[in-house]
Each structure stands twice: as C-alpha cells, then as structure tokens.
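Engineer: build the 3D model from these lines:
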Amino acid sequence: MSEHSPTASAVTALVEAATAAPSMHNAQPWRFRYAAATCTLELRPDPDRSMPRADPDDRALHLGCGAALFNLRVAAAHAGRHPQTALLPDPDDPQLLATVRLAATDRPSPGLAALYPAIPQRHTSRRPFADQDIPAELRDRLSGAARAEGAELAFPDPWHAAHLLDLVADAEGRDSLDPSRFEDVARWTRLGDASSPDGIPEYAFGPRKRDGAAPVRDFAGRRPGADRGSAAFEGVPHIALLGTAHDGRADWLRAGQAMERVLLLATLADLATAITSHALEWPDLRELVRDPTSAMGHVQILLRLGYGPPGPATPRRPVHEVLQIDT
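Structural biologist: Next comes the predicted model:
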C-alpha cells in the first residue's frame, strides 16, 4: 500500500475522536498539530487548562492527554492507519507529549479498531448503579486492557474498598474546611449554563447522594442551583484502581491511555463508568490509596464501574480550537 497523507478533513475527524476523551473536570487540556509532510500529529498540553489547586504537578492533565492520545490511536486504526506513537520524544521540547505518525498499512490493528464504536458512547455517569456483581471474566478482560498499555488495574478486596471510601470522605471533609480547594471546581463547572464548550454542565452533575457508599462528587457544593433531586446510590460500589510501576510523566501518559482503553472496553460491555480523583488530590491520601500488599507502585486514578444509566454527553471544544494543520 503506497504511503499518502490523509486529507485535512480526515485529520480533523481523527482529532474530533481524540477530544471525546475524559479529562479532569472536562477541562480538555490538549492541543494538536498536524504536519502533512511527515503524516505526523503532535500532542501538547494546554497550560491554560491546568488545575493549580487540585493538580499542581499536572499529573491529571497528563492522564487526560493520554486518554485523548488513545482515542486518536483507536480512530486511526479504524481509518485503516497504523498509529506509530512515541511518548515524550524530544528531551529538548518537554511540552511535546507525544507524536503519532499516521502510517498507511494493509493491517490496521483490529484490537484498537474494535473499540472505535465506544468513543461516542462513553460518558461519565454520576447516577446510581445497580448492586450487581461484575463477572470475573469481564474484570479479567478490563485488567488485560490496562496491561496492554503498560498499567495495572486492580479490584480491591472488601477491606481495601472500605478503606478507599474512607479516604474519599476524608478528602471531602478537608475540602469543606478550605474554600480555596473549591476554586478549580468552581472554574470548571457550569451552573445554569449549557452553552459552554468545556467544563461540567449542571445537567451532568447527577442527583445529590441521599444514601449509599458510591464515591460521587457533588460539583454544586453549597452554590445555589436547579433542584437535581436526590437518590440512593449503590451500597457496595465497584471500584478499581489503575496504577503504574513508576510515577513520571511518561507513566502518567501510559496511565491515561490505559484508563481510556479500560473505559471503552467497559462501555462496549454495557457498563456505566465514572472516574474519581478526589482522594488522589491530596499527596498524603494518595499514598494511602495504594494497597500495601499489592505490586502496584503508584495509583493514578480510581474508576467506578457498574450496571446503570449511562451519563449524558458533555460539551467539547470545536476541533479548530485545538488543531493546527501545517500543509
């Protein structure tokens, strides 16, 4: 098959799929640049979309960019391309998070391409899930998806799960005592405004938690807003820890890709999904999140999985705002 550069519209479609990825508070902290001469997309962070209070080292920003990178790889495979990916390829350009060369191929990855239908279907759900077990076979497949991206996914035993919920409650309590901790949430949540192309709109907050143990963040806080109602959430939530052996920038990007691979596979398996970082936003609590008996070195994100209603679609920035094409 002869090498040729995809059209501008084809590149735009790939980046549109990439930007459907989750990110902390839906800040969408990514920028893409396409060089037609080399058929290569560059991924860089958007520093104006960082979280100085909740994510001072930009770890969560890297996870979001990693998730967008994985979506880009999936979309490229679906389009019949082989996405040749390099993380942090240039030591002299630390803002260059990754490059993806869109190589033509007769053999696009079927494993990646099969996940493509889940990209527009995956949405964070902040609604109650059923108190229903996730089959062991599905858990194994989800763990395998994380391993395929160089990360680990672990489902904690009941004791450790209860400990995790205590840590989330601890983080909530600390935040309530420090108003400055709410600054990032206030910036990226949209009370009564569904027109913004980023952030979390009020309709996606979900109901207030009346009962149950699910780690669901109340993004409204004490601010007045529309009556979202309340609901009883699951008493035994299914939480999974996604982590890496090390804790550098490349590890964060790998974790973001693994997170998205797990979420897309879960979506195709009819699981509702959500991500939570609340207990990880405090360095001392993050140390305690890890199971000391496991081989997982550093927990990067917590996932909440279960059978329940999918979340609503949240807005995305127009592609022309995040993509530059050099012809």
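Engineer: switch to C-alpha atoms for all contacts and neighbour counts from now on
Structural biologist: Noted.
Engineer: the residue nearest to residue 23 when sequence neighbours are not counted: what's it in contact with?
Structural biologist: In this structure, residue 23 finds its nearest non-sequential neighbour in residue 64, 4.3 Å apart by Cα to Cα, 6 or more residues apart in numbering. Counting by Cα atoms under 8 Å, 6 or more residues apart in numbering, residue 64 makes contact with 21-24, 28-29, 256.
Engineer: residue 64 and residue 50, how far apart?
Structural biologist: Taking Cα to Cα, to the nearest Å as the measure, residue 64 falls 11 Å from residue 50.
Engineer: shared neighbours of these two, anything?
Structural biologist: Taking Cα under 8 Å, 6+ apart as the contact rule, the neighbours common to residue 64 and residue 50 are residue 29.
Engineer: mind listing the helices for the stretch 1-150 of the chain?
Structural biologist: Using DSSP state H, counting those that start in this stretch, the helices assigned to the stretch 1-150 of the chain run over residues 8-18, 59-78, 110-113, 136-148.
Engineer: right, and residue 276 touches residue 239 too?
Structural biologist: No: using Cα atoms under 8 Å, residue 276 is not in contact with residue 239, being 9.7 Å away.
Engineer: which parts of the stretch 201-327 of the chain are strands?
Structural biologist: Here the stretch 201-327 of the chain has its strands, by DSSP state E, counting those that start in this stretch, at 208-211, 230-232, 238-244, 272-276, 298-306, 323-326.
Engineer: adding mean neighbour count and distance to residue 161, write those strands out as TSV.
Structural biologist: Listed next are the strands of the stretch 201-327 of the chain as TSV, based on neighbours: other Cα atoms under 10 Å; distance: least, Cα to Cα, whole Å:
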stretch	mean neighbour count	distance to residue 161
strand 208-211	16	17
strand 230-232	15	19
strand 238-244	24	7
strand 272-276	23	14
strand 298-306	23	11
strand 323-326	15	41
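Engineer: can I get the ones you listed in JSON lines with distance to residue 80?
Structural biologist: Below are the strands of the stretch 201-327 of the chain laid out as JSON lines (distance: least, Cα to Cα, whole Å):
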{"stretch": "strand 208-211", "distance to residue 80": "44"}
{"stretch": "strand 230-232", "distance to residue 80": "45"}
{"stretch": "strand 238-244", "distance to residue 80": "30"}
{"stretch": "strand 272-276", "distance to residue 80": "28"}
{"stretch": "strand 298-306", "distance to residue 80": "31"}
{"stretch": "strand 323-326", "distance to residue 80": "20"}
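Engineer: and of those strands, who's closest to residue 188?
Structural biologist: Residue 188 lies closest to strand 272-276 among the strands of the stretch 201-327 of the chain, at 15.4 Å (Cα to Cα).
Engineer: next up, for comparison:
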Amino acid sequence: MPTLALDAAALEKLVSAAVAAPSIHNTQPWRFRLEPATSTLEVRADRNRAVPAADPQGRAMHISVGAAVLNLRVAARHLGWAPEVRLLPDPAEPDLFASVELDTAASAPAPGSERLYGAIWRRHSSRAPFTDEAVPAVVLDELVTAAHAEGAGLHLPDHEESARLLRLTAEAERRNTTDEAQRTESRTWIRTGDAPPYGIPVGALGPQDVAGHVPMRDFSAIHAAEHQAPVLFEHEPRIAVLGTDHDTPTDWLRAGLALERLLLTATVHGVRASLLHQAMEWPNLRWETRDPRDRPGYVQMLIRLGYGPEGAPTPRLAARDVLEP
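Structural biologist: Okay, here's the model as predicted:
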C-alpha cells in the first residue's frame, strides 16, 4: 500500500502529473495551492497566461485547467487516495476552478487507474500525418465511455459530417491567419532557443497537409524559414466531437476532464490525437460545428484520432513554479 503522507515528494508528484495536461498553445494557465489543515489542493486559473484573442470567454482556459484536474485526480488515486473533486467550489473566488480533497484513503484501486496514470507521461499531441489504418470500433467505444464518465459526450461523425467539420476548421484557420489580433497572439506563444518552459517549440509544430485536406494550425505568423515542408496526410481523418449539454464554466471544466480522460485512454491503446480547436475560436463557426441531426448541445473540441508518430513533447513548468506558498 503506498504511503498517504501528503509530504513534499507526494505533492510534487501530484502537481507534476497535473501540469502534464494539454492546454491551449501550451499556455499552462494554472496555479496550485495546498491547504494543509484540510489536505485540500486548490487549482486556480493563471490569468497571466490567457489568450484573449483566441479565447475571449475563457472557455479554453477552463478546458485546459479541467484536463489538469483529471491528471491530478488520476495521480492521487495512483498514490492511494480517494480524491474528492469540487468544481468552482466558491462563488466568491471565480479563479478557484477546482479543489481536490486528499484526506481519505481508497478502499480499493479504481479500475483502469494505473493504466491512465502511466499514460500521463506518454500522452503528446501529434501534429504529424496519420496512417490510413482505422481506429477499431471497440477502442472508439471506450473513448465514448471515457468522455461520458466525466459528464460529456463524444460523437463520432460519419464521412460526410467529418468533411463538413474539416471545412469549418479550414475556414477558421484562414481567419486565424488573416486576423491581426489572432495572428499576433499566436505568434507570441512560439518558442525558440532558451525560451521559458511553456508555449510551443518550433520543432513540435509539425507540417501542413500538402492536399489542404487536414487543416492543421500553423500559428499564423510563423516565419517562412520555420515551416516544415508540406506532406500528405491521411485520406479520411477520424474526427471525434466532444460536447456538453450546456455551456457554462462548469461544463467547460467537465469538458476538460473528459478530454484528458479520453486522450489518456487513447494513449493506452496506442492511438494518437491532435486537437482541432480553430473553429471553437469563432462563435458562428463553433455554432455551426453542431450536427443539426443530433440532439441540442455545445461542441467544445474537435479531436483527430489515428495511428502515427507519438508526437513531440512540449516543455512544462516545474511543480515548484506553479505551487503557491
């Protein structure tokens, strides 16, 4: 049985797992603070790492922090706790996105938690081409179950609907490259040389699709010398649509929990993923990503799934850099 002492070593493991989560532009917009008297780890938004042009409502920030909370919960279970997560626990503190109580030992390991914990350190977004090998239906079903377990839904559109979603993503990417505020903001998160451990290294960006079929984000204002040569992507991308019934900050956080759980589950099965967030950044395009044949709801993320290179890791802040005294 692992120790349940919430000492410095355990705290570092918990926070290190949390910061391994994906975030928009790898902004890592989170801070953590331990309340020793109650063994509660508070998770706060770091507004200094906001991206107001791409995310004026803070929706993507909530999703990013929600993904970190999922990792924190998985790591806590790995260490032997039965963590209790509360989302937006104090209306008087809007930047307190979540609290995780760590004062109860788990009576038994949570099913599948060890696999998810191991996947935390291997999960990377892959911006490279995938093969044309189809993701098996049994794996896709498990991803749907993972999202549902966190209060979200995962829709697997057919070929026609996937093509429509890719066209909307392409239009959003076109806007991102022509809108001055978007272009300038995205460029600030590209990292070269001895840059701080957040943002996107140039080498992790990946190529563009020579056929223009899969609209990967190119961060708008990348200098020409930084572009990789375009290559041919998969012929028929497998797109998944992550959505929620409502569109409140709590729903955004739950979408982040669901996103990370399904990404970790995909990693367990060797499935790669990249996030197509561009259409989410334009309100009218985000609304159009809803499938009119499906029940009402709100799309929170488009996810591209498949088989291919693992993806290059992006830098992460150390636990000490995001822990408040």
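Engineer: after superposition, what is the TM-score?
Structural biologist: After superposition, the two chains reach a TM-score of 0.95 (TM-score structural alignment, normalised by the length of the second structure), with 323 aligned residues with a Cα RMSD of 1.7 Å.
Engineer: now, which of the contacts of residue 64 of the first structure sits nearest residue 209 of the first structure?
Structural biologist: Looking across the contacts of residue 64 of the first structure and measuring by Cα to Cα, the closest to residue 209 of the first structure is residue 24, at 20.8 Å.
Engineer: intersection of neighbour lists for residue 276 and residue 239 of the first structure?
Structural biologist: 302-304.
Engineer: these two touch, right, residue 168 of the second structure and residue 279?
Structural biologist: Yes: Residue 168 of the second structure is within contact range of residue 279, at 6.4 Å (criterion: Cα under 8 Å).
Engineer: who has more neighbours, these two?
Structural biologist: residue 279 (28 against 20; other Cα atoms under 10 Å).
Engineer: can you count the residues close to residue 268 of the second structure?
Structural biologist: By other Cα under 10 Å, the residues close to residue 268 of the second structure number 18.
Engineer: equivalent analysis for residue 137 of the second structure, please.
Structural biologist: Number of residues near residue 137 of the second structure (other Cα under 10 Å) recorded here: 9.
Engineer: do residue 225 of the second structure as well
Structural biologist: 6.
Engineer: do you know how far it is from residue 185 of the second structure?
Structural biologist: 19 Å.
Engineer: returning to that earlier point: need the helices of the stretch 1-150 of the first structure in a markdown table (columns: distance to residue 100 of the first structure).
Structural biologist: Converted to a markdown table, the helices of the stretch 1-150 of the first structure look like this (distance: least, Cα to Cα, whole Å):
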| stretch | distance to residue 100 of the first structure |
| --- | --- |
| helix 8-18 | 11 |
| helix 59-78 | 8 |
| helix 110-113 | 15 |
| helix 136-148 | 18 |
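Engineer: nearest to residue 96 of the first structure, out of those?
Structural biologist: helix 59-78 (11.2 Å).
Engineer: what range does the closest one cover in the second structure?
Structural biologist: Residues 59-78 of the second structure are where helix 59-78 of the first structure lands when matched by TM-score structural alignment.
Engineer: check the mean deviation of that stretch from the first structure.
Structural biologist: Once the two models are superposed, stretch 59-78 of the second structure sits on average 0.3 Å from its counterpart in the first structure (mean Cα distance after the TM-score superposition for the first structure).
Engineer: returning to what we had before: closest to residue 12 of the first structure out of the shared contacts of residue 276 and residue 239 of the first structure?
Structural biologist: For those, the residue nearest residue 12 of the first structure by Cα to Cα is residue 303; the value is 29.7 Å.
Engineer: contacting residues for the closest one?
Structural biologist: Contacts of residue 303 of the first structure were listed using Cα under 8 Å, 6+ apart, and they are 239-242, 273-276.
Engineer: again, 10 Å this time
Structural biologist: Residues in contact with residue 303 of the first structure (Cα atoms under 10 Å, 6 or more residues apart in numbering) are 153, 155, 215, 238-242, 259, 262-263, 273-277.
Engineer: separation between the nearest residue to it once chain neighbours are set aside and residue 134 of the first structure?
Structural biologist: Nearest in space to residue 303 of the first structure, with sequence neighbours left out and distances taken as Cα to Cα, 6+ apart, is residue 275 at 4.6 Å. When distance is defined by Cα to Cα, residue 275 of the first structure is 17 Å away from residue 134 of the first structure.
Engineer: residue 27 of the first structure too?
Structural biologist: Distance of residue 27 of the first structure to residue 134 of the first structure, given as Cα to Cα: 30 Å.
Engineer: same question for residue 313 of the first structure.
Structural biologist: To residue 134 of the first structure, residue 313 of the first structure is 24 Å away according to Cα to Cα.
Engineer: and the two? Which one has more around it.
Structural biologist: Neighbour totals were compared for residue 313 of the first structure and residue 134, and residue 313 leads with 16 against 13 (other Cα under 10 Å).
Engineer: the more buried one reaches residue 204, doesn't it?
Structural biologist: Yes: assessed by Cα atoms under 10 Å, residue 313 of the first structure is found in contact with residue 204 at 8.0 Å.
Engineer: what touches both of those two?
Structural biologist: 123-125.
Engineer: show me where the stretch 151-300 of the first structure has its helices.
Structural biologist: Using DSSP H, counting those that start in this stretch, helices in the stretch 151-300 of the first structure cover 158-177, 183-188, 249-268, 283-289.
Engineer: so which of these is the most surrounded?
Structural biologist: Compared across these, helix 249-268 shows the largest average neighbour count, a mean of 26 (mean count of other Cα atoms under 10 Å).
Engineer: which part of the second structure matches it?
Structural biologist: Using TM-score structural alignment, helix 249-268 of the first structure pairs with 249-268 in the second structure.
Engineer: distance from the chain centre to that stretch, please.
Structural biologist: Relative to its chain's centre, stretch 249-268 of the second structure lies at 7 Å (Cα atoms, centre = their mean, to the nearest Å).
Engineer: burial measure for residue 23 of the first structure, as a count.
Structural biologist: 23.
Engineer: repeat for residue 290 of the first structure
Structural biologist: When neighbours are defined as other Cα under 10 Å, residue 290 of the first structure has 21 of them.
Engineer: quick revisit: just the helices of the stretch 1-150 of the first structure: most buried one?
Structural biologist: Per residue and on average, the most neighbours among the helices of the stretch 1-150 of the first structure fall to helix 59-78, with a mean of 28 (mean count of other Cα under 10 Å).
Engineer: show me how far that helix is from its chain's centre.
Structural biologist: 9 Å.
Engineer: returning to what we had before: residue 26 is in contact with the residue nearest to residue 303 of the first structure, correct?
Structural biologist: No: judged on Cα under 10 Å, residue 275 of the first structure makes no contact with residue 26 at a distance of 11.5 Å.
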